[in-house]
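Peer 1: pasting a predicted model and its sequence here:
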Amino acid sequence: MTSSAVSRAGTGLDPQGYIAREGSLGQVQAEFRPVVAAARDRVLAVFGPRLDSAYLYGSVPRGTARPGRSDLDLLIALRAEPTDADRADADAVGAALDEEFGQIDGVGVLLESRRRLLSDLETYDLGWFVACLCTPLLGEDLAEFLPRYRPDSLLARETNGDLALLLPRWRERVAAAAGDDELRRVSRLVSRHLVRTAFTLVMPRWNGWTSDLGEMAEVFARYYPEWGGRIRDAVAVAYEPVADLAVLASYTEEIGPWLAAEYAAVHGTKAARPGA
């Protein structure tokens, strides 16, 4: 049974009030099935015995991907901590898939160790991500070793309570951007992150989960109508990125600082990570 079949309508929760796992291989649209099959084969061939498990996430396993517009998102968990060579291999897998398949516009590969994904520090961030937002593709499903999750303040804090740390990095990327293509990549990244952070700010009050950016913006606007239009505009940029410095400045100098301060006041700040 898919997550959508067991969730309470409109909330993304199962009958017990836990966040239902989204996506499944059965929801992958026909156009993307050859891409997924190739990804499975290449990840296994490249990482072999180093591989613990691999997952899909994002629009492809949710069945909402747009041919020629959506990217393919992969999480690869290794038995040991990833090395520079492992990261180069992951980049090569992504580049090869992107070049071969016109159905996708880019491949994102997250590379982590089993130990980190199951660590206490990551239980309510990367652990939640695996258990609720990732679809198993290869190997043992690490969700079996993780708790069930409710849309509460702890989850809000540990997923997106680090916005204040991200803002300086975003400003640096904007300043260093070499041309419009890079600015569009940054605008896509930042707008998506802001929409998701705005949603998780109010997630415990709404008492539900969604990965749909448009729905996230509408839920947020119920509680912060004065900022609702700005977050709706960010959804549009998330789908149609822009090379507009004024838009990016509004994210890093207006919306982002306000959202970071409000988030910290409501939920607190995310637990510090080594080397953050």
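Peer 2: Done, it's in. Numbers count the residues shown, from 1 in each chain.
Peer 1: when you work out contacts or count neighbours from here on, use the C-alpha atoms and nothing else.
Peer 2: Noted.
Peer 1: centre of the chain to the helix or strand that contains Ala236, how far?
Peer 2: Per DSSP states H and E, Ala236 falls inside helix 225-239. For helix 225-239, the separation from the chain centroid amounts to 18 Å (computed by Cα atoms, centre = their mean, to the nearest Å).
Peer 1: check stretch 78-88 too.
Peer 2: Taking Cα atoms, centre = their mean, the mean C-alpha location of stretch 78-88 is offset from the chain mean by 21 Å.
Peer 1: and what of stretch 121-130?
Peer 2: On the basis of Cα atoms, centre = their mean, stretch 121-130 sits 12 Å off its chain's mean C-alpha point.
Peer 1: and stretch 147-160, by the same measure?
Peer 2: 14 Å.
Peer 1: check contacts around the residue sitting nearest the centre point of the chain.
Peer 2: Among the residues of the chain, the one closest to the centroid is Gly58, at 6.9 Å (Cα atoms, centre = their mean). For Gly58, the contact set (Cα atoms under 8 Å, 6 or more residues apart in numbering) comprises 72-73, 133-134.
Peer 1: alright, now check it against this:
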Amino acid sequence: MTVTTSTIPPAPHGPFQPAYLDLIDDLRTALLAQAGELLDGIYLYGSVARGDATPGVSDLDVTLILRHRPAPRDASMLEALRLALAARHPEVSKIDFDIGTRIDALAPRHLHSWGYWLKHHCRCIWGNDLSRCFTPFPPSRTIALAVNGDIVEVLERQAREIEQLRELDTAKLVRRQREAARRLLRATSVLRAEDEPSWPQTLEQHAALFLSSYPAMREQIDFFMRHAGQGGAPDDQFVTRLRAFAGWLQLQLQLQQQQS
């Protein structure tokens, strides 16, 4: 059941799990040593930030806000640092950096994307905590579209990546299927009604809210829910079904635009 609320729940702020404390310290130390002049703030989001990660399975999701746009050498340095951190920390399956700049994060046109993201998902572990620049956001379809407006392109990119992994790396293939399934389930929020008062927090809540409006899609949602969990297996039908759902989603968005 989704949570009905006047404003979206705040970003996580509880204690970190002991299994990740060394990683978080290493992340902060390495970033400051190699990119300190570039950084405005370091944030965590996702399962590690919430304190419900699974060692060896969960990712470490990091948002980096930079003082200015990175030069090519800066981008290369950050990518090398990310890979080095991932190589020496098996307690996470991988490390992702989402990178933005201070000017973009504070721009009025990005209020419902960067503003919402920093306020309700990110916890600052170093630097300027820009989440303090925003008041809590009420649930809205505007936010869902701002955050997931490129979902069809994202799902197609993930489909191509999965195709390239077939028969090469089973563990990575399963992980990529899981990531794509989770992204798809969260992105169903783009079809929420503008006056919907709830704001899903879990995949189960996203699925339930979506199915309340589109019950005929239950079989498809059940398929992706199975692949969104741990312990999945490679599925030859996954890419086909991912693309089919993305195409259906694109059609629904076009219909909504025509009706508005």
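Peer 2: Good, I have the coordinates. Treat the numbers as computed from the prediction; the structure is a model and nothing was measured.
Peer 1: aligned against structure 2, show me the partner of the residue nearest to the centre of structure 1.
Peer 2: Using TM-score structural alignment, the partner of Gly58 of structure 1 in structure 2 is Gly46.
Peer 1: how close does that match sit to Arg109 of structure 2?
Peer 2: For Gly46 of structure 2, the distance to Arg109 of structure 2 equals 24 Å [Cα to Cα, to the nearest Å].
Peer 1: counting contacts, what elements does the helix or strand where Leu248 of structure 1 lies pack onto?
Peer 2: Leu248 of structure 1 belongs to helix 245-250 when assigned by DSSP H and E. Counting contacts by 3 or more Cα pairs under 8 Å, 6 or more residues apart in numbering; DSSP states H and E, helix 245-250 of structure 1 packs against no other helix or strand.
Peer 1: what helices or strands is the next helix or strand after that helix leaning on?
Peer 2: Where DSSP H and E defines the elements, the next helix or strand beyond helix 245-250 of structure 1 is helix 256-267. Counting contacts by 3+ Cα pairs under 8 Å, 6+ apart, helix 256-267 of structure 1 packs against helix 153-160, helix 163-176, helix 180-206.
Peer 1: same thing but 10 Å
Peer 2: Contact analysis of helix 256-267 of structure 1 by 3 or more Cα pairs under 10 Å, 6 or more residues apart in numbering; DSSP states H and E lists helix 153-160, helix 163-176, helix 180-206, helix 245-250 as its packing neighbours.
Peer 1: give me the contact list for that helix.
Peer 2: Applying Cα atoms under 10 Å, 6 or more residues apart in numbering, the external contacts of helix 256-267 of structure 1 come out as 152-158, 160-167, 190-191, 193-194, 197-198, 200-202, 204, 227, 249-252, 268-270.
Peer 1: can you lay out the helices and strands packed on helix 256-267 of structure 1 as CSV showing mean neighbour count and distance to Leu111 of structure 1?
Peer 2: Formatted as CSV, those follow (neighbours: other Cα atoms under 10 Å; distance: least, Cα to Cα, whole Å):
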stretch, mean neighbour count, distance to Leu111 of structure 1
helix 153-160, 22, 18
helix 163-176, 15, 20
helix 180-206, 21, 18
helix 245-250, 15, 28
